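Trainee: structural data only, the sequence is not supplied:
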């Protein structure tokens, strides 16, 4: 059982305490420092400035930890990765929005056949073709299917020739949003209840790494994007509210909370990565989350002086292939990946001044580049607080699920 997060001292355990508390475990294993985790929970609530935080479950991927976060004041609702995941989570939680469109016909049929799930789960749409797919997949529904309109939050310059942001929804303008809202409203099988826009170019792009010129460039582009999106999102929400009675307007992510909640049109913010604080979230000037999730592996070889080789370690994050997607050795200090092999499936050689102090059987602690993806590699997360192993909770994988 996870202790009440609000009552935990928000103090990181430190590597010596983490290592001592888990020394009896066999590597590889994953650890969550509950003191750091609790501090990050409080930080997200503070940064949201009174607006509810919807938990991005793909960045947690542990049902027990998601439930513990939702029990903390300031959090409300889940933003799920897939419809099957949403249906599973909705067995316990009454407000689950699927963050991406779905083409899972079996899951759609299950949703449509269950009145309780229809009340709890909201689909994401950005195209009439998705509405068509849903309608052809389900024979009937006990109630209208709840849907949320996904607005493209990217910054487009020079008549669209420059695109800053992720490639998501085709709905960018007010007119496009209203047209889709009317298409939803015209179909009795659906009910439009929300609008979402994820500004990945702010929420997922650190502004405090690289050269000074690079940092200034990123900050200038993000400032321009924040200003443009605030105007456009307000106009879209106002226009769509003329078509449907919206229950929520969701925006942002861990890296953009302050600017997202500053918009009057936004009623809630989504966040998840800020709970574990992986390495991709080290480079922001607005906030500094505490690393809370680690994985541990063992030294199995000492091939030459200056190199210690650990078992496995190649837990590489999704996204554009680059060095920032690799895991980072963080304890003992003075270790680094090698340029030739990096992080490997079977083994990972580590160099640096700390390598010669390691012996076969010693442990090395690493941080993943992204948050929830760590959980796809392990069946459980071991929880440490105040230097003690206080419990273990299953990941999705540990409960027999691999949603995506």
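Mentor: Noted; the coordinates are in hand. This one's a predicted model, so the numbers in the text were calculated from it and none came from an experiment.
Trainee: going by C-alpha atoms from here, please, whenever you check contacts or count neighbours.
Mentor: Noted.
Trainee: any idea how far the closest residue to residue 98 other than its chain neighbours is from residue 118?
Mentor: Sequence neighbours aside, residue 80 is the residue nearest to residue 98 in space, at 4.7 Å (criterion: C-alpha to C-alpha, 6 or more residues apart in numbering). Look at residue 80 and residue 118: by C-alpha to C-alpha, to the nearest Å, they are 15 Å apart.
Trainee: so if I had to pick from those two, which one is more boxed in?
Mentor: residue 80 (26 against 21; other C-alpha atoms under 10 Å).
Trainee: wait, the more buried one touches residue 58, no?
Mentor: Yes: assessed by C-alpha atoms under 8 Å, residue 80 is found in contact with residue 58 at 6.4 Å.
Trainee: any idea how far whatever helix or strand residue 350 lives in is from the middle of the chain?
Mentor: Using DSSP states H and E, residue 350 sits in strand 347-351. Chain-centre distance of strand 347-351: 28 Å, with C-alpha atoms, centre = their mean, to the nearest Å.
Trainee: can you give me the helices in the stretch 1-150 of the chain?
Mentor: Assigned by DSSP state H, counting those that start in this stretch, the stretch 1-150 of the chain shows helices spanning 15-21, 34-48, 63-70, 83-89, 105-112, 115-120, 128-137.
Trainee: helix, strand or coil for residue 392?
Mentor: strand (DSSP: H, G, I helix; E, B strand; the rest coil).
Trainee: identify the residues contacting it.
Mentor: 380, 381, 382, 383 (C-alpha atoms under 8 Å, 6 or more residues apart in numbering).
Trainee: against residue 209, how distant is it?
Mentor: 35 Å.
Trainee: what residues are up against the residue lying closest to residue 31 once chain neighbours are set aside?
Mentor: Nearest residue to residue 31 in three dimensions, chain neighbours excluded: residue 382, at 4.7 Å (C-alpha to C-alpha, 6+ apart). Contact analysis of residue 382 by C-alpha under 8 Å, 6+ apart lists 29, 30, 31, 32, 389, 391, 392, 393.
Trainee: structure two is appended below for comparative analysis:
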């Protein structure tokens, strides 16, 4: 039975729109991530999953340890549900959440917050000043892992931390050490220009050659600089972890002795943007189904909804992919619409009112902000209906 028939059969009792997670595909993706990590633990990026039940399934697999959350309120909620070793990977300016963390010794032992400046330290201390008794707050320093060349005129990578050199990291580590109630426990550096940019894009050959050259030079530069930073900071603090990488570059990052763990999340669901890497081939695991509701002409099938665009620079790469049946494409003048999406192509001619079209989101966890449930499919049956964060009434971002 092909995937389209299998998914249609498994969800015959459900009315679209809805979302599914193919457990066999996710297990295969997880096993490949673990293989690529070569023995180093993988911290699961929650933004790419956004379902407690699915996070529990992943952490029960060998090779996965700890969570990388995206907000402090999310981390507090997860800690309250029994999750441990939670790194909040982005700085917080949430005073109430910081006060709650400082006032909860149970959560404070399980959560690490991220900083990249003395201003963050000042903000944390101000937010928790009135909290008594106050638990020690675990802190991680975020590093700039971007690639800079030509005297700073060229840069590749996300604009994250201002901490780039060993002396800057050591100075911030020393500042943390001088502040009672704060303890530096880790470092992280996300090489977005490698991990999040596929090196086999559907673009012209010249662009691909330049992209691969930049990624190779960036990886060589970072392995030296990250190692020096870690050595400098270890002179000041007893680090528990050094986190790096992402789904797109696990096998590169784990080769660095300074890195103790890698992060991954998107690779579990394998959304559309992760089709364009040479080093691995994943299995599409997370899909959503939309019903055909119109046939405006013999060559067009229109589905309900569909405008579930991904974050990032606007463009075709951020659109969901009409996946099954194969061969569908958007009407160029409409694209993915708010309430309806016309689809063209040979396959559209055979679709009838009430048929389903299966889509892949461009990114992983963002799909879960559109649906309150992930229907988990094993084989040709739904074995569990797991709430997403949204399904539990939680919309952290």
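Mentor: Perfect, thanks for sending it. Predicted model only: the values in this text are computed from it and were never measured.
Trainee: picking up where we left off before, what's the match for the residue nearest to residue 98 of the first structure in the second structure?
Mentor: Residue pairing (TM-score structural alignment): residue 80 of the first structure is matched to residue 69 of the second structure.
Trainee: distance of the most centrally placed residue in the first structure relative to residue 45 of the first structure?
Mentor: Nearest to the mean C-alpha position of the first structure, counting by C-alpha atoms, centre = their mean, stands residue 59 at 3.2 Å. Residue 59 of the first structure sits 17 Å away from residue 45 of the first structure, going by C-alpha to C-alpha.
Trainee: before we move on, what about residue 166 of the first structure?
Mentor: Relative to residue 45 of the first structure, and taking C-alpha to C-alpha, residue 166 of the first structure is found at 26 Å.
Trainee: neighbour count winner among these two?
Mentor: More neighbours surround residue 45 than the other of residue 166 of the first structure and residue 45, with 18 against 15 (other C-alpha under 10 Å).
Trainee: translate the more buried one into the numbering of the second structure.
Mentor: Residue 45 of the first structure maps onto residue 34 in the second structure, by TM-score structural alignment.
Trainee: let me see the contact set for its match.
Mentor: Listed by C-alpha under 8 Å, 6+ apart, the contact set of residue 34 of the second structure reads 41, 42, 62, 63, 64.
Trainee: those residues, buried ones only, as a ChimeraX selection?
Mentor: ChimeraX command restricting the contacts of residue 34 of the second structure to the buried ones, with burial defined by 16 or more other C-alpha atoms under 10 Å:
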select :41,42,63,64
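Trainee: could the contacts of residue 34 of the second structure be laid out in JSON lines, adding distance to residue 98 of the second structure?
Mentor: Converted to JSON lines, those look like this (distance: C-alpha to C-alpha, whole Å):
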{"residue": "41", "distance to residue 98 of the second structure": "28"}
{"residue": "42", "distance to residue 98 of the second structure": "26"}
{"residue": "62", "distance to residue 98 of the second structure": "32"}
{"residue": "63", "distance to residue 98 of the second structure": "31"}
{"residue": "64", "distance to residue 98 of the second structure": "27"}
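Trainee: out of the contacts of residue 34 of the second structure, which are inside strands?
Mentor: 42, 64 (DSSP state E).
Trainee: any idea how far the top strand by length along the second structure is from the chain center?
Mentor: Determined from DSSP E, the single longest strand within the second structure is strand 286-297. Relative to its chain's centre, strand 286-297 of the second structure lies at 27 Å (C-alpha atoms, centre = their mean).
Trainee: that one vs the first structure, average distance?
Mentor: Comparison of strand 286-297 of the second structure with the first structure after fitting gives an average deviation of 0.6 Å (mean C-alpha distance after the TM-score superposition for the first structure).
Trainee: helices or strands next to that strand in the packing?
Mentor: If you count contacts as 3 or more C-alpha pairs under 8 Å, 6 or more residues apart in numbering; DSSP states H and E, strand 286-297 of the second structure packs onto strand 18-22, strand 300-304, strand 356-360.
Trainee: looking at this, residue 177 of the first structure is in a helix?
Mentor: Yes: under three-state DSSP, residue 177 of the first structure falls within a helix.
Trainee: how about it, what's its match in the second structure?
Mentor: When the second structure is aligned by TM-score structural alignment, residue 177 of the first structure is paired with residue 169.
Trainee: correct me, but that match touches residue 163?
Mentor: Yes: when contacts are counted by C-alpha under 8 Å, residue 169 of the second structure is listed as touching residue 163 (6.0 Å).
Trainee: which residues do these two both contact?
Mentor: residue 143.
Trainee: where's the closest residue to residue 310 of the second structure other than its chain neighbours relative to residue 336 of the second structure, distance?
Mentor: Leaving aside its chain neighbours, residue 310 of the second structure sits nearest to residue 318 (4.9 Å; criterion: C-alpha to C-alpha, 6+ apart). To residue 336 of the second structure, residue 318 of the second structure is 10 Å away according to C-alpha to C-alpha.
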